[in-house]
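Novice: Quick one, fold the following:
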Amino acid sequence: METILIVDDDEFVIEYHTHMLSSQYQIEVAQDGEAALKLVDSRPPSLILMDIQMPRMNGYEAAYKIRLAGHTMPILFFSNLNSLEERLKAYDAGGNDFIAKPVDEQELHIKVSALLKSHQARAAKPDDADDVAVKALSALSSLGIVMGFYRDSFHCHELEHLAQSVFSVTRGFGLKCSLIVRSHNTSPCFFDDGVVKNIDAALLESLHGASRIMAFGKHRAAFNWRRASLLVKNMPEDPEMAGTMRDYLAYVMDGMEQCINRVLLEQQLRQTIRQFKTQNTNIKNGIVGLIDDLETQLESLFCTLSIDNELSEEAEQQLLTMILAARASADTKLQSGKEVERQLTQLITLLDDRAASTNSADIELF
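Specialist: Alright, predicted model coming up:
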């Protein structure tokens, strides 16, 4: 049975988390960072669930020393990390993820399971960042990977599709990444392994307006463009390789920025056209309703007129002529509205067909 080390100075919190996890995992307990270090050295757990605010040695310092000692087990912080500084500390200390207080039991089990599976997969197939980078950057295929992204970006008409195209590039370079896209009303986050990571999402959300390229910790970097931020968690240590990797990723970010603008423009155009179609339909229905109401009211008026109040035949004919002329004019306007609606429908179809055709056909760059 896998072992989870719970590190916290609050006995109630320890008991609460033990109750959540003890049915599936063996539980070890440490009440501060120093005790956790001794326990990890003597009996390394499968995963560490670490509080941040503790006496004598806080969670950041404890995690850093655990990593310095060479231990690679996942570290899951639990805290409310609100500032960019705190999130960077969590990464610099070697944390893998965090879960907000109060901890939800279902979320805790999902995160623990995902971190353990990811760690086991890495242990079975080591992927040293520098070794992977050497293979990627020493081959001419590196440029092909970037060019492949530019080709694929022409096919992207949804932000989810674009994110996966970016991850196909980063995976080609052996990088582990998370991505945020800033659209008109929302800022969705995407993760290359499909597992939601609060620590990544919180950090990405706080990067808006930060430096264009930021390096922090031993292996981490963030690329911040207006519409997107990319978090890379295993940049190569070698300065020359890291510089080359930054250049390639900057090219990708430039292409992604243009693609996001195009996708958002297409989405806004579709929405505007549909809104205009709805308004046009409402106007047409309103005209028809007004004419029908006018005819009904006039017929009712003719029926209620007394003999003394009857219109002359000539006046009645003139009135009917006016009504018919008004209907003819309304019909003309309705036909114009139908033509506008037909053209708008064709435009929507053209946009949809363009999206479908670019998704199914390859675009040759050379």
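Novice: C-alpha from now on. contacts and neighbour counts both.
Specialist: Noted.
Novice: helices and strands around whichever helix or strand Thr332 is part of, which ones?
Specialist: Under the criterion of DSSP states H and E, Thr332 resides in helix 313-360. Here helix 313-360 touches helix 239-304, going by 3 or more CA pairs under 8 Å, 6 or more residues apart in numbering; DSSP states H and E.
Novice: I'd like the structure of this one too, to check against the first:
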Amino acid sequence: MNTSVSILVVDDSLLELQMTVGYLRQYFEVHASSSGERALEMISTHRPSIVLLDVNMPDLDGYEVCRRIRERDKHLKVIFVSAYDSTSEILKGYTVGGNDYIVKPYEPIILLSKINQAIADETEFEQASHSSADLAMEAMTSFGELGSVLTFLRSSFRITTVEGLANLMMRTLDAYGLETCLQLRTPKTAINFSHQGATSPIEDELMSRISKMPGRFAESGARMFVNYEHTSLMIKNMPFDDDVKMGRIRDNIAIMLEGADERLSMIAIDVSIQESLELVKHTHQSIVNDHMVMIEQNMDELKAALLKLDLNNDQERELQEIIQNGKQALSANFEKMHDIEAQISKVHELVQNNLDSDKHAQQAPGSIDLF
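Specialist: Presented below is the predicted three-dimensional model:
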């Protein structure tokens, strides 16, 4: 049992409370409360590592309890447990400061997994040091909001990785003073990013739902959601009280995300081309090697067969000549195959060098164009 981790379980259902506490006591120090008011008192006297918080309670619901927790403690991990599965309910939990959201009924192993993930995330995210490229991006904002978008589009042309594109987008969004979560999707995976560094589990769930949103834009409270084919964005602090500023941001972000969506498609194509070239190269080499082995084996078998045949000298010379001519023809074909292999290697090297130079350009100080 991990006694360094304490869990506070809050649920007005005594049966569910007993079942959850009984299960978790195998692994952690566990405390229990059947009301929100009592839970707040317990937190003030003995801060737990994690709070498992039921949403539907009679005195204070889980959302209000979490809101009061956040007034006192910004870092305490809060995991909501609820029978409600709608996006609006999950968004409520996120809005008041929840770190994760589990829908009832759930398997105990899922609960344990969520708790272990929260424990692993307990350490503060390290603030990334600003490179000179970061400073250049910050300085770029003096050219104005539209300049930020145009510079993003120009800089994105040389980006060759999903992570590189995400970093460029987050720096541009930071220049607007926006707090955001971003999801970039390729045919193989979907990756989430946050202005804080890593996304929380509840943010991951929200980004997954936003990606299935039918329209381009949606709003909820101070949040705006933007969704394209390969790119989704959640803005947490949209200035809805300033119509002019909000309109500018909305227009510029639409341009930026449309450009990012196109660039993400090209990155996926570039990676696919590189992987295909690598596969063709290895497959071709394997075929050549297999044929060389087969020819050598056939030649040995033919020579052994000649020794067993009762042939005169003229017949043996004739067969030897036929075999030799066939061997020369095969050798000529293999030379052509080696020429093809050399061309494949050359194309693969050009693609790889281009990708490597692009990555170096992304990392090099001052590599972002200013106009």
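Novice: Superposing both, give me the TM-score.
Specialist: Once superposed, chain against chain, the TM-score is 0.76 (TM-score structural alignment, normalised by the length of the first structure); 334 aligned residues with a CA RMSD of 3.8 Å.
Novice: about what we covered before: run the angle between the helix holding Thr332 of the first structure and helix 239-304 for me.
Specialist: Counting by axes from the mean of the first three to the mean of the last three CA atoms, to 10 degrees, helix 313-360 of the first structure lies at 160 degrees to helix 239-304.
Novice: Have a look at how far, on average, helix 313-360 of the first structure is from the second structure.
Specialist: Following the fit onto the second structure, the mean deviation recorded for helix 313-360 of the first structure is 2.1 Å by mean CA distance after the TM-score superposition for the first structure.
Novice: where does that helix sit relative to the chain's centre, distance-wise?
Specialist: Remark: helix 313-360 of the first structure is offset 40 Å from the chain centroid, using CA atoms, centre = their mean, to the nearest Å.
Novice: Stretch 210-226 of the first structure too?
Specialist: 18 Å.
Novice: Then stretch 31-45 of the second structure?
Specialist: For stretch 31-45 of the second structure, the distance to the chain centre is 37 Å (CA atoms, centre = their mean).
Novice: neighbouring contacts of that stretch?
Specialist: For stretch 31-45 of the second structure, contacts defined as CA atoms under 8 Å, 6 or more residues apart in numbering pick out 6-14, 17, 21, 57-62, 65, 68-69.
Novice: Report the buried members of those residues.
Specialist: 6-12, 17, 21, 57, 61-62, 65, 69 (16 or more other CA atoms under 10 Å).
Novice: Please list the members of these that lie in helices.
Specialist: Under the assignment DSSP state H, those contribute Leu17, Val21, Gly62, Val65, Ile69 to helices.
Novice: Helices of the stretch 1-150 of the second structure, residue ranges please.
Specialist: For the stretch 1-150 of the second structure, the helices defined by DSSP state H, counting those that start in this stretch occupy 14-24, 36-45, 62-72, 87-95, 108-120, 132-140, 145-156.
Novice: Spit out the contact partners of the aligned residue in the second structure for Cys156 of the first structure.
Specialist: Aligned counterpart of Cys156 of the first structure in the second structure: Ile159 (TM-score structural alignment). For Ile159 of the second structure, the contact set (CA under 8 Å, 6+ apart) comprises Leu165, Asp358, Lys359, Gln362.
Novice: can you do 10 Å?
Specialist: Applying CA atoms under 10 Å, 6 or more residues apart in numbering, we find Ile159 of the second structure in contact with Leu165, Ala166, Leu168, Arg263, Leu264, Met266, Ile267, Leu355, Asp358, Lys359, Ala361, Gln362.
Novice: can you check Asn167 of the second structure too?
Specialist: Asn167 of the second structure makes contacts with Asp134, Leu173, Phe193, Ser194, His195, as judged by CA under 10 Å, 6+ apart.
Novice: Put together JSON lines for these, with neighbour count on each row.
Specialist: Shown next, in JSON lines, are these (neighbours: other CA atoms under 10 Å):
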{"residue": "Asp134", "neighbour count": "19"}
{"residue": "Leu173", "neighbour count": "20"}
{"residue": "Phe193", "neighbour count": "23"}
{"residue": "Ser194", "neighbour count": "19"}
{"residue": "His195", "neighbour count": "17"}
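Novice: From Glu163 of the second structure, how far off is Thr186 of the second structure?
Specialist: Using CA to CA, to the nearest Å, Thr186 of the second structure is found at 12 Å from Glu163 of the second structure.
Novice: Likewise for Ser49 of the second structure?
Specialist: 32 Å.
Novice: more neighbours, these two?
Specialist: Between Ser49 of the second structure and Glu163, counted using other CA atoms under 10 Å, Ser49 has the larger neighbour count: 20 against 14.
Novice: Help me confirm that that one comes into contact with Asn116.
Specialist: No - counting by CA atoms under 10 Å, Ser49 of the second structure stays clear of Asn116, with 11.2 Å between them.
Novice: Just confirm Ile363 of the first structure is within a strand.
Specialist: No - Ile363 of the first structure: not assigned to a strand; according to DSSP: H, G, I helix; E, B strand; the rest coil it is coil.
Novice: give me every residue that touches it.
Specialist: By CA under 10 Å, 6+ apart, the neighbours of Ile363 of the first structure are Tyr150, Arg151, Asp152, Phe154, His155.
Novice: Could you identify which of these has the most neighbours?
Specialist: That'd be His155 among those, by other CA under 10 Å, with 23 neighbours.
Novice: So Asn192 of the second structure: helix, strand or coil?
Specialist: Recorded secondary structure, Asn192 of the second structure: strand (three-state DSSP).
Novice: Nearest residue to it in space, please, no chain neighbours.
Specialist: Distance criterion CA to CA, 6 or more residues apart in numbering; nearest residue to Asn192 of the second structure, sequence neighbours excluded, is Gln183 at 4.4 Å.
Novice: roughly how far apart are whatever residue of the first structure lines up with the one you found and Leu305 of the first structure?
Specialist: If you follow Gln183 of the second structure across to the first structure using TM-score structural alignment, you land on Ile180. Distance of Ile180 of the first structure to Leu305 of the first structure, computed by CA to CA: 72 Å.
Novice: Of these two, which one has the most company?
Specialist: Legend: neighbour count by other CA under 10 Å for Ile180 of the first structure and Leu305, higher for Ile180 (24 against 11).
Novice: Find the residues that touch each one of Ser49 and Asn116 of the second structure.
Specialist: By CA under 10 Å, 6+ apart, the residues touching both Ser49 of the second structure and Asn116 are Glu122.
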